[in-house]
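# Give me a 3D structure for the following:
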Amino acid sequence: MGTTKPRVEHFGFIMNKVERRLTTTTNFLSHAGRLELVNSVLSSLPTYDMCTVQLPISVIEYIDRARRHCLWRGSDSNAKMKPLVAWKKCSKPKRKGGPGIINLRCQNSALLLKHLDKFYNRKEIPWVKLVWHAHYSNGDIPHATMDKGSFWWKDILKLCDLFKGIINCKLGDGSTVIFWSDLWNDNVMQSKFPRLFSFAKNKKISVLQFLSNNNLQSQFHLPLSEQAYQEYQRMQDYIQSIQVQQNTKDSWHYIWESSSHTSSKFYNFPYRNVQPPAPFLWIWDSKCSNKLKVFSWLLIMDRLNIRNLLKRKKHKLEGNNYNCILCIQNVEKTAFHLFFSCPFSQACWQHLNMHWNFQSDFFQMMMQLKQQYQNSFFMEIFIIAACHIWKQRNNFIFDRGRPSFSSWKCSFLDEARFQALRMSEDKHFVFLLRIDSFS
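Presented below is the predicted three-dimensional model:
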């Protein structure tokens, strides 16, 4: 890294590495295999650089484009196939309803915030001492002054707003904390006393400077309104108990109640209030292989390539026939019909003692059956059964095989016994006993 800001062409080696990983073998991988390639290889290639510098947006967009191609279109970057799921939904963590593909922009910011953590907590690191001495020795607050220093430090300072949103300062000498806008002692004065704040002369004054010169004429434009003066009196009562500790550094703690920065906690923090339907969590908690997990995730997202989805994408079929091929009811083949209400699939579920309540919505229907089923392997059995209903459909379309219950039952039992090998020894035995009861 030099003294000038890197241009896009300087990151060409990363983009070349990503492009070389899009080998022709991705055409032969399942969606689960491609997802693993995206998460384990393509997403990790720029990690080292993201720990140091802010990647240009065009570089991140190039890598995202390659990851999308890998996941949905294989190695052909010029393919015109549409993605099955929007990229924004693919970038959600697994515990929040997504497949866990990393959002590189958020990850880049999360990795760089560790530098602000070291800087504000004044860790015993040479560059921290150098920046404080070179730019802020006169008492300036870094996030209250104009950007100064190298291109690298200016990029780090741009993250101050993010940093301020997740930290709470425990006062030391108060020299690095803005009195009005920073969160300190669990309060933001600007929000606590909004009318008084509008009369403040210096809205970026430090806590140390405010408390050392705490008088009405010096700090506020006069005259105050009646409401502002009432807030001033309340503020005086509040700050009387506050004492700064000379020669003691301000310490910054995170609002998730930790004094140490971890990029994973910051990355997951924006999703803290996202509560996906329970079946999404059951998928990733199951003991099935990734191939089956990704299939079931696409099923619950209603993004499998069935005739109804092709119709929604304006894809014309021969004879405009979008009806289910596993039954003779002349019903349009939706995901719900194929896997739940079709007579063929109903026979499969009844064999497994699964009786769906079609009066409830989809997720409520699954949660009700899980409670009634009273079996810790409910999701494994559901995923394997649904996968082989799908294979019966594919066998009929692509191989002209005749779908039959006996064929589904045989493939279900074989797959279940194979998936049992992934379980711990105690669960393996119990699961096989359950599967053998369906023989």
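# Could you use CA atoms for every contact and neighbour count after this?
Will do.
# quick one: buried residues of the strand or helix carrying residue 109?
Per DSSP states H and E, residue 109 falls inside helix 104-120. By 16 or more other CA atoms under 10 Å, the buried positions in helix 104-120 come out as 104, 107-120.
# to compare against the first, here's another:
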Amino acid sequence: MEANPRNLFVVKDILTNFSLLSGLKINGSKCLFVPIQIPAASLPVFSQILGCAPVNLPITYLGLPLSIRCPRKIHFKPLLDAFQRKLDGWQSKFLSLGGRLTLIKSVLTALPLHYMQVIKLPPWLIKHLDSIRRSFFWKGAGKCLGGHCLVNWAKCCLPKKCGGLGILNLSIQNQALLMKWLWKLQKEPDSTWASTVNLLFGSRDIPTLLADGRTSAAFRDILHYNDFFSSSICNPGLPQQLTWKWSTIGEYSSASSYRILADPGMRSPYHILLWKIKAPPKVRIFLWLILLDRVLTQQNLARRNWPSITSCQCCSEGCMETSVHLFVHCTFAKQIWTQLQIRFNLPLLAFTTDLPAFWLQNRQTIGPSWDIIWAASSWAIWKERNSRIFASNRLTASRLVVEICATIEVWKKMA
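Below you'll find the model as predicted:
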């Protein structure tokens, strides 16, 4: 409101009448008013009229930083503190990759959504939040250096159908949420939001608003998404007939916008099959890693210049331990596949030169039942390999096949 005594008395009377009618008492000690470009000499008079104290911008309003200037780093400290509180309360070292992925999607990714609906997050903040999520996923605690990240974070943030883990890309989600205001501006001309914009700037036309020098930095950030927004609507200028191309019902939704913006156009040949395998989440993530050849075999350790024994520890052939060798061509692995072939009465297996082909080609001849056999066997081979290296324990192929069969029966009963 305009800072003059008459306006202040009107507001005070409205609040007093509301208090009398509702029986609710207004606590002046919990109220405040924000003076903008008001002489300091006038503040005591205004404070006496309103019965509350003045406070300068920036302030926190509805959980968000409110300022007439661009938010600074200090204004996002509550968000960063919320991340840290969550991380401090989790026993991250005892969580599997599946458990960490669930917490990232359901908790850490949800924390900044309140901010992202109103403010375009600065690049430094998105980079910092991504580093926290990345470190938590790959390492659990502490800083995550390049060698700890088995897959590029941008790849992890791709949708599952594109070969990623489906973790939300914060920058794209931010844009999808902010474009909701452009939709309301065009679709709902009688809404409070559209009416306020029209009153302040005399227009709801987005190009006109972009050219208006009075728009705030936060509002301009939203208006700059107009290129994608304009190309995604039909019947512009007709609010009653305005439709959103990417939604089946023609209404804007941040989910439909994110789906289009986050889709790079490529498709993974196995994404639908992989994430439907009846196995624990940590095993499905492990399978995703071996299909990308990102598990820490001796070959991949050597690529990272980590000290390691280059030869395969599951056979005596002295071969370099690669993913294909360990899970397909190793004599120990072949013994396991041969015994499983006899136990489950499978046709002859095709021992291909890459892991995706080994899974998919044998699936064509065996059928969907091959998925759980391949998953349980690959997981068991990896655990046996680690047991031989780090604990000096060795199981025979026959004993490991028994454990694989028991694992398959347990996984089949999973919901």
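# Kindly provide the distance from residue 160 of structure 2 to residue 258 of structure 2.
14 Å (CA to CA, to the nearest Å).
# matching residues in structure 2 for the helix holding residue 109 of structure 1?
Per TM-score structural alignment, the counterpart of helix 104-120 of structure 1 in structure 2 is residues 170-186.
# For the matching stretch, give me every contacting residue.
Stretch 170-186 of structure 2 is contacted from outside by 109, 113, 116-121, 126, 191, 193-194, 204, 222-223, 225-226, 229, 236-237, 239, 252-255, 257-258, 261-262, using CA atoms under 8 Å, 6 or more residues apart in numbering.
# in a helix, that's where residue 25 of structure 1 is, yeah?
Yes: counting by DSSP: H, G, I helix; E, B strand; the rest coil, residue 25 of structure 1 is found in a helix.
# Give me the range in structure 2 that stretch 26-45 of structure 1 lines up against.
Against structure 2, stretch 26-45 of structure 1 falls on residues 92-111 (TM-score structural alignment).
# what's the answer for stretch 278-297 of structure 1, then?
Counting by TM-score structural alignment, stretch 278-297 of structure 1 corresponds to residues 269-288.
# where do the helices sit along the stretch 101-250 of structure 2?
113-116, 123-138, 153-156, 170-187, 192-201, 206-211, 217-223, 226-231 (DSSP state H, counting those that start in this stretch).
# Could I get those in JSON lines, plus columns for distance to residue 404 of structure 2?
Formatted as JSON lines, the helices of the stretch 101-250 of structure 2 follow (distance: least, CA to CA, whole Å):
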{"stretch": "helix 113-116", "distance to residue 404 of structure 2": "42"}
{"stretch": "helix 123-138", "distance to residue 404 of structure 2": "27"}
{"stretch": "helix 153-156", "distance to residue 404 of structure 2": "29"}
{"stretch": "helix 170-187", "distance to residue 404 of structure 2": "40"}
{"stretch": "helix 192-201", "distance to residue 404 of structure 2": "60"}
{"stretch": "helix 206-211", "distance to residue 404 of structure 2": "62"}
{"stretch": "helix 217-223", "distance to residue 404 of structure 2": "54"}
{"stretch": "helix 226-231", "distance to residue 404 of structure 2": "51"}
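# deepest of the ones you listed, which one?
With neighbours defined as mean count of other CA atoms under 10 Å, those peak in mean count at helix 170-187, which reaches a mean of 20.
# Now it on structure 1. Mean distance?
Following the fit onto structure 1, the mean deviation recorded for helix 170-187 of structure 2 is 0.8 Å by mean CA distance after the TM-score superposition for structure 1.
# Next, the angle from that helix to helix 123-138.
Helix 170-187 of structure 2 runs at 130 degrees relative to helix 123-138, counting by axes from the mean of the first three to the mean of the last three CA atoms, to 10 degrees.
# quick one on the thing from earlier: could you check the helices of the stretch 101-250 of structure 2 and tell me which one is nearest residue 391 of structure 2?
Set against residue 391 of structure 2 and scored by CA to CA, those come closest in helix 123-138, at 22.9 Å.
# Please work out which residues of structure 1 line up with that closest one.
Under TM-score structural alignment, the match for helix 123-138 of structure 2 is residues 57-72.
# which residues touch the corresponding residue of structure 2 for residue 135 of structure 1?
Counting by TM-score structural alignment, residue 135 of structure 1 corresponds to residue 201 in structure 2. By CA under 8 Å, 6+ apart, the residues touching residue 201 of structure 2 are 209, 212, 214.
# I'd like those residues as TSV, with distance to residue 71 of structure 2 appended.
Shown next, in TSV, are these (distance: CA to CA, whole Å):
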residue	distance to residue 71 of structure 2
209	22
212	21
214	18
